[in-house]
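Peer 1: coords below, sequence missing:
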């Protein structure tokens, strides 16, 4: 008699690709969140000031925005895991060279900016390919739980990586933290090289890159729930970034007792994202985008708390609630993309989503200072909160946002293709039938 097959230690929904992707995301999250701190301190230790830190950060953001759409088209044209591995290799090289420069003791500002730009370019190609790969790695009714666990691992590693990176920068210096990040990307790239893409249909190579970009645009613009939420977060991400990156430290300095309370508040937000992901492993909302969009309203609270300003303990509580809420949106958003977007267009749609999310952030952070000078810091913070509330309320007027329901067989056909022109959606049932 044959011996019984030993039970798998993984849940049924955590397949090979999902496990590899989650492990790789945790590894890079630990390395890269610490490296972001290390890069800033590397600039400062080389004699730079706050403006120089901003220039190095902008050098990463500009190519990220510039190449995102191209990255999405490439990821839908080539095997996604190869795009991811190549992008990881580019980031490994850029971070390794950055580490060598810092450890050598004489890094130049232009060199650090150039290497940051290389890392940003790699991220532009990696992000759409990675999101498409994650969305296609799960199937069945447990897709939402899978996405929640993925994000919980990613958020947890970012929190731990930032704490570890900060400690290591203080003890061994930023150069070694950058070197650790390079090793992390090498390890993650090695894991991603073993991804199985045999279940993904071979891409049709008709048309060129511009054709693919137009095709992705039609897919976005043909779905009101998609383009309305992407537009919403283009502004919301920008004003939140301005509040947290510019106004938050100033309020902390003037009213909360300095950097310590502000750092605790940011840590509470990170802890909230982990709690939110844990919540979404249990909760399966029927109207997925309605639940997610309602979770966006609490994102107005941190700016309002800074405008008052609330005492540090109350601000920490507000940030915790906001972290939970944003993760409710993030998981339901992944569920909607997974359920509604054809597999062969996932990366292109993700690239438009990413583009909307980051394109206005540099503009908002650059204008935050002049806005505070013109209207006052308190008024600018209240303006951030009002924009979050108004835009979220406006999105709720879109019928597809209110009525899009989770299908019981969500993701059971991850490589499906829809009939009809790009962007066409299936007819919506009457509300009573949904």
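Peer 2: Yes, it's here. Computed from a prediction, not measured in an experiment: that's the story for all the values here.
Peer 1: for the rest of this, base every contact and every neighbour count on C-alpha atoms.
Peer 2: Noted.
Peer 1: return the set of buried residues in stretch 70-77.
Peer 2: Neighbour-count burial for stretch 70-77, counted by 16 or more other CA atoms under 10 Å, picks out 70, 71, 72, 73, 74, 75, 76, 77.
Peer 1: SS state for the first one?
Peer 2: Three-state call for residue 70 (DSSP: H, G, I helix; E, B strand; the rest coil): helix.
Peer 1: residues in contact with it?
Peer 2: Residues counted as contacts of residue 70 (CA atoms under 8 Å, 6 or more residues apart in numbering) are 125, 209, 213.
Peer 1: out of the residues you listed, list just those in helices.
Peer 2: With DSSP state H as the criterion, helices contain 125, 209, 213 from among these.
Peer 1: in which helix or strand does the residue nearest in space to the middle of the chain reside?
Peer 2: Compute the mean C-alpha point of the chain, and by CA atoms, centre = their mean the closest residue is residue 354, 7.7 Å away. Taking DSSP states H and E as the criterion, residue 354 maps to helix 346-358.
Peer 1: and that helix, what does it pack against?
Peer 2: Applying 3 or more CA pairs under 8 Å, 6 or more residues apart in numbering; DSSP states H and E, one finds that helix 346-358 contacts helix 50-77, helix 109-135, helix 209-221, helix 224-242.
Peer 1: most tightly surrounded among these?
Peer 2: Each of the helices and strands packed on helix 346-358 was assessed for mean neighbour count using mean count of other CA atoms under 10 Å. The highest is helix 109-135, with a mean of 24.
Peer 1: from the chain's centroid, how far away is that one?
Peer 2: 13 Å (CA atoms, centre = their mean, to the nearest Å).
Peer 1: contacts for stretch 156-167, please.
Peer 2: Contacts of stretch 156-167 with the rest of the structure, by CA under 8 Å, 6+ apart, involve 26-27, 29-35, 37-38, 177, 267, 270-271, 274.
Peer 1: tell me the buried residues in that stretch?
Peer 2: Counting neighbours by 16+ other CA under 10 Å, one finds that the buried residues in stretch 156-167 are 156, 157, 158, 159, 160, 161, 162, 163, 164, 165, 166.
Peer 1: next SSE after the helix or strand that the fourth one is a member of?
Peer 2: So that's residue 159. Taking DSSP H and E as the criterion, the element that holds residue 159 is helix 143-171. Moving toward the C-terminus from helix 143-171, the first helix or strand encountered (DSSP H and E) is helix 174-192.
Peer 1: next one for the comparison:
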């Protein structure tokens, strides 16, 4: 595939705005993670305080994701994303002001991060639903690959920039930059024009949130491949928590310390970029089958930590894990968008995100507890074995995973790519 074809989604102005907004949001989010951590330690220098702040952001995000899915199917998705960005900008701007003026307290951090987590929960389902409307169906796989490439690149750049800004100017300025990136993202998204969705109704009466949720859940539960994919993703997220929890310990004991772990994390990020590039170039006829192959490539990383201390091998397997995750994510997102009716995609995306990531925070705690009881090597090998077995299990148990072929996405509206709005409002 020639490079111009791989970049064909960028021919559409609305997608260019979307991918730029996505990159800015991801960069700002990663930038803020380092800054928030140091802001917490500046006011309450304990690990427990940092845990409370992270929980205050994560729990509302998970809770409100489902409502974000409902509204993403009721209102113009670009406008929902703009509203989310504006709220996040105000929150991070207020937090930056509090840090810069020395008025920061633990409770203020928790409240502001809870609002941030809640607002960002409305952004995610709307973004998933908006992507298919900005490019033709034939460009959808490449569009998701580009989104992954830009997002992963921003994810690597953000922490590095934030570390420098925090070191030389303090966390407040890094948070202020994050607020600006949210505003820039909102301005880009304002230029995307989307037709109003059909008002939710039942029998001539407005439809309630409960009915919308039930309809969205039916879309998920009626597809065996979708349920299997969510459960498998949940397993991968929970088990890979062992890698990121125990990896630094192993690096400190046998690989030479923090520098080695930093190299492995960098390799994971570089692999993610490679996986996104592969997703740009591949157009698999059986995307879910190809996704299983990508997931299988990610499995050796954890086992390698237990049988070798030669860093080049560990760097290679860790990069493979990053590439496998990124490619699998692009294939999954594309299939989800093509196989789900567009007027229900927001809710299905919300259920997918909740189901696949809800155990990730607990995975860190579980990994540490299991390692304390069974040992680090047994924990990593056991997690690796579970993941390795999940691939053939899913392929055997769910024939749709093997057989599902690419075809045009079902839709209830015009699939013509959106055009940039003539005016912001």
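Peer 2: Happy to help now that I have it. Just so we're clear, the structure is a prediction, and the values are computed from it rather than from any experiment.
Peer 1: give the aligned range of stretch 147-166 of structure 1 in structure 2.
Peer 2: Aligned by TM-score structural alignment, stretch 147-166 of structure 1 falls on residues 144-163 of structure 2.
Peer 1: after superposition, how close is the matching stretch to structure 1?
Peer 2: Mean deviation of stretch 144-163 of structure 2 relative to structure 1 after superposition (mean CA distance after the TM-score superposition for structure 1): 1.3 Å.
Peer 1: counterpart of residue 63 of structure 1 in structure 2?
Peer 2: Alignment note: residue 63 of structure 1 maps to residue 60 in structure 2; criterion TM-score structural alignment.
Peer 1: OK, contacts around the closest residue to that match other than its chain neighbours?
Peer 2: Once flanking residues are discounted, residue 60 of structure 2 sits nearest to residue 118: 5.2 Å by CA to CA, 6 or more residues apart in numbering. Counting by CA under 8 Å, 6+ apart, residue 118 of structure 2 touches 57, 60, 61, 63, 64, 65.
Peer 1: against residue 114 of structure 2, how distant is the fourth one?
Peer 2: Distance, residue 63 of structure 2 to residue 114 of structure 2, using CA to CA, to the nearest Å: 11 Å.
Peer 1: buried sites along stretch 187-198 of structure 1?
Peer 2: Buried positions in stretch 187-198 of structure 1, judged by neighbour count with 16+ other CA under 10 Å: 187, 188, 189, 190, 191, 192, 193, 195.
Peer 1: so the strand or helix carrying residue 336 of structure 1 aligns onto which residues of structure 2?
Peer 2: In this structure, residue 336 of structure 1 sits in helix 312-340 according to DSSP H and E. Following TM-score structural alignment, the aligned partner range for helix 312-340 of structure 1 in structure 2 is 311-339.
Peer 1: mean shift of the matching stretch relative to structure 1?
Peer 2: Per aligned residue, stretch 311-339 of structure 2 averages 1.5 Å (mean CA distance after the TM-score superposition for structure 1).
Peer 1: wait, which of the contacts of residue 70 of structure 1 is closest to residue 374 of structure 1?
Peer 2: The shortest distance between residue 374 of structure 1 and any of these, using CA to CA, involves residue 125 and amounts to 38.3 Å.
Peer 1: what's the nearest residue to the closest one if we skip its chain neighbours?
Peer 2: Distances taken as CA to CA, 6+ apart place residue 71 nearest to residue 125 of structure 1, at 4.1 Å, with adjacent residues excluded.
Peer 1: my read: that neighbour touches residue 130, true?
Peer 2: No - taking contact to mean CA atoms under 8 Å, the distance of 10.7 Å between residue 71 of structure 1 and residue 130 leaves them out of contact.
Peer 1: for residue 309 of structure 2, helix, strand, or coil?
Peer 2: Here residue 309 of structure 2 is recorded as coil under three-state DSSP.
Peer 1: list the contacts of it.
Peer 2: 254, 255.
Peer 1: that one and residue 271 of structure 2: what is the separation?
Peer 2: For residue 309 of structure 2, the distance to residue 271 of structure 2 under the criterion CA to CA works out to 20 Å.
Peer 1: likewise residue 240 of structure 2?
Peer 2: Spatial separation of residue 240 of structure 2 from residue 271 of structure 2 under the definition CA to CA is 15 Å.
Peer 1: and the residue nearest to residue 60 of structure 2, what's its match in structure 1?
Peer 2: Using TM-score structural alignment to pair residues, one finds that residue 118 of structure 2 aligns to residue 121 in structure 1.
Peer 1: can you pull the contacts of residue 166 of structure 2?
Peer 2: Residues counted as contacts of residue 166 of structure 2 (CA under 8 Å, 6+ apart) are 35, 172, 173, 174.
Peer 1: run the last query once more with 10 Å
Peer 2: With CA atoms under 10 Å, 6 or more residues apart in numbering as the criterion, the residues that contact residue 166 of structure 2 are 31, 34, 35, 38, 39, 172, 173, 174, 175.
Peer 1: my guess is the fifth one contacts residue 97. True?
Peer 2: No - the criterion here is CA atoms under 10 Å, and residue 39 of structure 2 misses it with residue 97 at 11.7 Å.
Peer 1: which of the two has more residues huddled nearby?
Peer 2: Summary of the neighbour comparison: residue 39 of structure 2 and residue 97, criterion other CA atoms under 10 Å, with residue 39 having more neighbours (28 against 17).
Peer 1: map that one across to structure 1 for me.
Peer 2: In structure 1, residue 39 of structure 2 lands on residue 42 (TM-score structural alignment).
Peer 1: give me the nearest residue to its match, chain neighbours excluded.
Peer 2: Ranked by CA to CA, 6+ apart and with sequence neighbours excluded, the top spatial neighbour of residue 42 of structure 1 is residue 174, at 5.8 Å.
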